[in-house]
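> I need the structure of the sequence given here:
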Amino acid sequence: MANPAQLQPAAPPAAPTLTEDMLRKRFLDFDNTEVYEDVKVHGANEHARNFVVQFGPQKAEIATDLDASEIEFYIDKARSREEDPPIRWINIWNPGKQMEAVSLLADRYGFSARLKMSIVMWDMMKDNRPKAPEPTHRLGRPSFSRSRRDLEQGANGAVQQPEQKEQNKMAEMLMSRTTEEDAATFHLMQSSLNYTSIDPDQAFICLGANWLHQRPKFTAKGHEKKEGSLVPPKHWSWFVLCNDNTVISFHEAATYDAVPEGESIHQWRKDELKYMRSNTLKVLKQLSKNASQKEKIAFTQLSNVRFSLRDDADNPAALGVEGSSNLFYYLFEDYSAAVDIVNSSKKTLESLRKVVLSDHQRQHDTKGIINKIYTLKRELSQLKQLFASYKTLIERLLAEFDLNGDAKGDGNRGDAKGRLSKKARDRFERLKDRIQSLMLDAIQEALGEQQSLQETWFNLTRERDSRATARLTRSATLLAKLSVLFLPVTFMTSYFSVEIPHLMDNYTPRTYWVSFAVIASVSFVALFFFGRVLELLTDGFEEMAERARRWLVERMCWPGSRAHREARRAEAEEERELDGWKI
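Okay, the predicted model is just below:
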């Protein structure tokens, strides 16, 4: 008989203890061509979790999809060697599904409880769903857990990993503590396009805002392209500059626009994800030497982070400050949707201008045109508020520094506010000016043109209505004149139709037609030659009636009539005195 102990399932092997050498093997040479290509594929994968880059002038190393324990070990122990690159960048995709890693980073750098909870719960509260995040079906196929070690490794099956179980427990606990007020606050922040946040502290400074990205290109054949919103899709990100030459970026989970009819859902969302991550991946790729050799990068998208650094043996700390400050700046500087906004606003205004100046459209599509005008104004106002919030955010960031780069009121060089280099501050100043000149001024000009088109539309509509009223008046006048012409004839015909004794015997057809001719002729002459006389008589009678009314008001004892007479009498006396002085 078998031993009962032998019937028990074997316990899973214990996870090997993480060592520094094991972690260092995860970091690969980013200047290697194969590694560079693998990282590009990883960045385009919506299931990617994170990456960590450490770089300097001579080398750059990158690791992808680290778990929480590896991130904890890395930030505590892995940078003890002097030969390690001085600058590091930790990027987290979808922080709501990496709560443990986010909590470790927040505790390490001293995030406030509110900032930490905002990052952790942002994605959970986005849809107001009080449940833990679970694997969902995206892009038409199930989302499985992937291996931590290999980016291209397949699914692990339905069995949850211990880290995922812990993740779900944390999510359930957080959601159980969430109040209706918390949910309403999150909804307000997430629904506001121009909402921004800045959190300065002793060890870091954190900026959060909505960033715009392009829409995928419409390629469906045989389907009409519907006119989309002028405001591009948005995604929320936090950028944190820490006091140890570390930059941390958190990006909310990807949310996609509605897929147009005829487009492939998988391809459309793949393209939108590429645009959503375009700025982050643009900065990442340019940390490798392969970017300049293999990529065609527009000069407006060049990021001068790694290869502008120079080794300084006398001041090695300045190297890390310069590199992390420039990285922080280029993550903030996102022009991916700016050109589309300007071009789209010009096209929309041009099409609206043609419609406004078209007589046919004014007569048949008044409701649709008014809706387009007000929609354009609302969207331009939203964009203006968004870019104004960017400008305000930069001003608040720069206000944390004095001319020497130290925090105002605190000369401590160890805090993060004293770690933003002068070159980075100058770049932020120039970016603020470009936001004003390229975006805010352009949007204000578009708003002015929209207002002019709106006024033109209503003026033309009033003119059209005035012409219609004039035509109606002329028609009514014509009918009145015709009635004047035929009214005497009608009276005459009625007179001849009355059966009066002794008179009927004397009426003959000749009498009727002679009377008809005379009365019709007199009516015609009176209509066309005495019409103006009637108008003058009518105006004269109206003026006489007005004078009679004034006379009665002055003579009768109505309230105010005596005071009115006294006022007129005083005016007459003043006139006589003036005449006497003239003499």
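
> alpha carbons only for contacts and neighbour counts from here, please
Will do.

> all strands of the stretch 201-350 of the chain, in order?
204-212, 234-242, 246-251 (DSSP state E, counting those that start in this stretch).

> ok, which stretches of the stretch 451-583 of the chain are helices?
Ranges of helices in the stretch 451-583 of the chain, per DSSP state H, counting those that start in this stretch, are 509-529, 531-555, 561-582.

> can you give me how far the shortest one is from the chain middle?
Centroid separation for helix 509-529 versus its chain: 75 Å, with Cα atoms, centre = their mean, to the nearest Å.

> what sits up against that helix?
Residues from elsewhere that reach helix 509-529 (Cα atoms under 8 Å, 6 or more residues apart in numbering): 481, 484-486, 488-489, 492, 496.

> could you also give me the structure for this next sequence, so I can compare it with the first?
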Amino acid sequence: MAQFEDFDDQEVYNKSQLLALTDATRNFVIEFGKEEAHIAFNLDDGDVKALLEKVPEVEKPVRWINVWSPNKQTKLVDALAERYKFSPRLLAVIKTAPPPPKQHNDDNHTGHHRPGTAQKDDVEANSSLRSSQLSSSSYAAMSTGHYDIAKLMINYHSVDIGTRFLCIGANWMHELSPSTLDDSIIEEGKQQPLWSWLILCDDNTVISLHEDPGVLMDPLHLRSIRNNTFSVMSQLSNHGHFTADPISIQSVRQAVDSNTLPGLPGVERASNLFYYLFDDWRAVFFTMSAFRKRLEALQTEILDDMTRRSYKAPNISIIPRLHILGRRVRQMQHLFEGYKNLTLRILESSSSTVRGGSNLTTGLSTSSRNVILAQSASTRFERLGDRLTLLILSETEEFLAEKDALINTASFSTFYFNINAQKDSEATARLTRSATLLAKLSVLFLPVSLMTAYFSVQIPELNNYTSRDYWYTFAVIISLSILALFFFSRLLMYITETLDSGVKSTGKYLSGALSHVKRKTAKKIGKEQ
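Now for the predicted structure:
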């Protein structure tokens, strides 16, 4: 049997915080009430079976069972399923192993554009490469496993109601540490979705199961993934609750007992625990804040480009960055709409709960009347739904509107939707420079060729030149050619432009004079007639 320890003990609390952020930790169980809390880590299936058969103590009526990587602890999951009558489908899905992470080759990474780097490869070759990669990735995405669907449709979620449980499942987004990302634009602001199940049972037990994230190279990534679980766990101890930031306080163990549920100790705390595990507000706040910062940075770059010097090339990396940002915002918008739907489903399930003390049934379904969601938790879910609608979803709409406004700016339309024309003009300019260089080389060596021909003439009077005379003459002529080429070329350009403008002015003058003569002639003819 697993050894439970007093969670209010300072030493146990410190050790528990370290274990919760250790990759080797598989699970933990906390039994708590208003006055006491005990915790145990790394229970096996035998420990869990013995624990479930034991009647909870009056002082500790609430039990929280947290499991990381349930696909690696199938016997433990079987014990939970047998106790709370999980459906065969739900049990099979929970025990499913997630697919291994895809390995990307940086050299052939689709959409791997680095800021400020010109794309010098052939366009048709790149198009063929991308098409082949997209075809292979589309074929790989045809799998219909649970995790494949969850990764493909970020807002995918599930609600399962049984005789002894209410289970919700959804993706939760986790911020990736910078060290795990490369500097490609497609990775900018990327987050990792991981699936979690939250289960509220009829005996004041709350079960949380979290998808296996795979091998993590950065400890900060593990902290990001377990951040909300770590926060809720810490505040179940008096040491964590009373030292928490005021805005982060989660009243689970310290919840006031409801007078509307007499004879059912622990319902209030189990319901609030279920809510706080669902409401990961920190991740939402950091996500929206990151969107705002990236949008403001792109706005500054686009507006600054309106005053860009003509000799500076436009920053074409803004196009994929703005596209990726819009895609991320739309994904999160769909995810938050899924959360909104989950809150509605939970509230609908508990809407027929009789609040009075004479009847303690809930409206989860006619066959699940033992699963009770306290009124305080229902109120919190209602407020969460309002926040999702009024704050989060409205903010994502504003982000998308600002993104569209940036696309419609004159500078963006002028410089960023004519990239193909710009590339064509750049290619033409390169060809022009090459032709100009060849012409200059021809002009440079033409006098030398004439001089060499002069020294090669077979005339008796011209046969007395020595090699020194030839090389001296060569040096003088090549020097004069270089001076004429690089110093008089600008003068010739100026003379050419002056003559061109003079010709245009003369043409305009002659055209005006001719039209004036025509008008006078027409008037004279009119008078004569």
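
> can you tell me which of the contacts of helix 509-529 of the first structure is closest to residue 432 of the first structure?
residue 481 (70.9 Å; Cα to Cα).

> what does the closest one align to in the second structure?
Alignment note: residue 481 of the first structure maps to a gap in the second structure; criterion TM-score structural alignment.

> what about residue 367 of the first structure, how many neighbours?
The number of residues packed near residue 367 of the first structure is 9, by other Cα atoms under 10 Å.

> pull out the buried residues from the helix or strand hosting it.
Following DSSP states H and E, the helix or strand that holds residue 367 of the first structure is helix 366-399. Across helix 366-399 of the first structure, burial judged by 16 or more other Cα atoms under 10 Å covers 369, 373, 376-377, 379-380, 382-391, 393-394, 397-398.

> follow-up on the earlier one: between the strands of the stretch 201-350 of the first structure, which one is nearest to residue 75 of the first structure?
Of all the strands of the stretch 201-350 of the first structure, strand 246-251 comes closest under Cα to Cα, at 9.8 Å.

> so what does that closest one touch, helix or strand wise?
strand 87-93, strand 234-242, helix 316-332 (3 or more Cα pairs under 8 Å, 6 or more residues apart in numbering; DSSP states H and E).

> would TSV of the strands of the stretch 201-350 of the first structure with mean neighbour count and distance to residue 305 of the first structure be doable?
Shown next, in TSV, are the strands of the stretch 201-350 of the first structure (neighbours: other Cα atoms under 10 Å; distance: least, Cα to Cα, whole Å):
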stretch	mean neighbour count	distance to residue 305 of the first structure
strand 204-212	22	19
strand 234-242	22	15
strand 246-251	23	12
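
> wait, which of these is closest to residue 162 of the first structure?
strand 246-251 (23.2 Å).

> wait, what's in contact with residue 386 of the first structure?
Residue 386 of the first structure touches 193-195, counting by Cα under 8 Å, 6+ apart.

> mind doing that once more with 7 Å?
193-194 (Cα atoms under 7 Å, 6 or more residues apart in numbering).

> what does it align to in the second structure?
Match for residue 386 of the first structure (TM-score structural alignment): residue 335.

> so where is the host helix or strand of residue 108 of the first structure in the second structure?
Here residue 108 of the first structure sits within helix 99-109, counting by DSSP H and E. Mapped onto the second structure using TM-score structural alignment, helix 99-109 of the first structure covers residues 74-84.

> what's the mean distance for the matching stretch versus the first structure?
Compared with the first structure after the fit, stretch 74-84 of the second structure shows a mean deviation of 0.9 Å (mean Cα distance after the TM-score superposition for the first structure).

> buried sites along that stretch?
Applying 16+ other Cα under 10 Å to stretch 74-84 of the second structure flags 74-80, 84 as buried.

> I'd like the distance from that stretch to the chain centre, please.
Worked out by Cα atoms, centre = their mean, stretch 74-84 of the second structure lies 36 Å from the chain centre.

> contact partners of that stretch?
44-45, 48-49, 70, 91, 95, 164-165.

> what do you get if the cut-off is 10 Å, keeping everything else the same?
The contact list for stretch 74-84 of the second structure (Cα atoms under 10 Å, 6 or more residues apart in numbering) reads 43-50, 52-53, 65, 67, 70-71, 85-88, 90-92, 94-96, 162-165, 201-203, 207, 209.

> which among these end up buried?
In these, burial by neighbour count holds for 43, 45, 48-49, 52, 65, 67, 70-71, 86, 91-92, 94-96, 162-165, 201-203, 207, 209, counting by 16+ other Cα under 10 Å.
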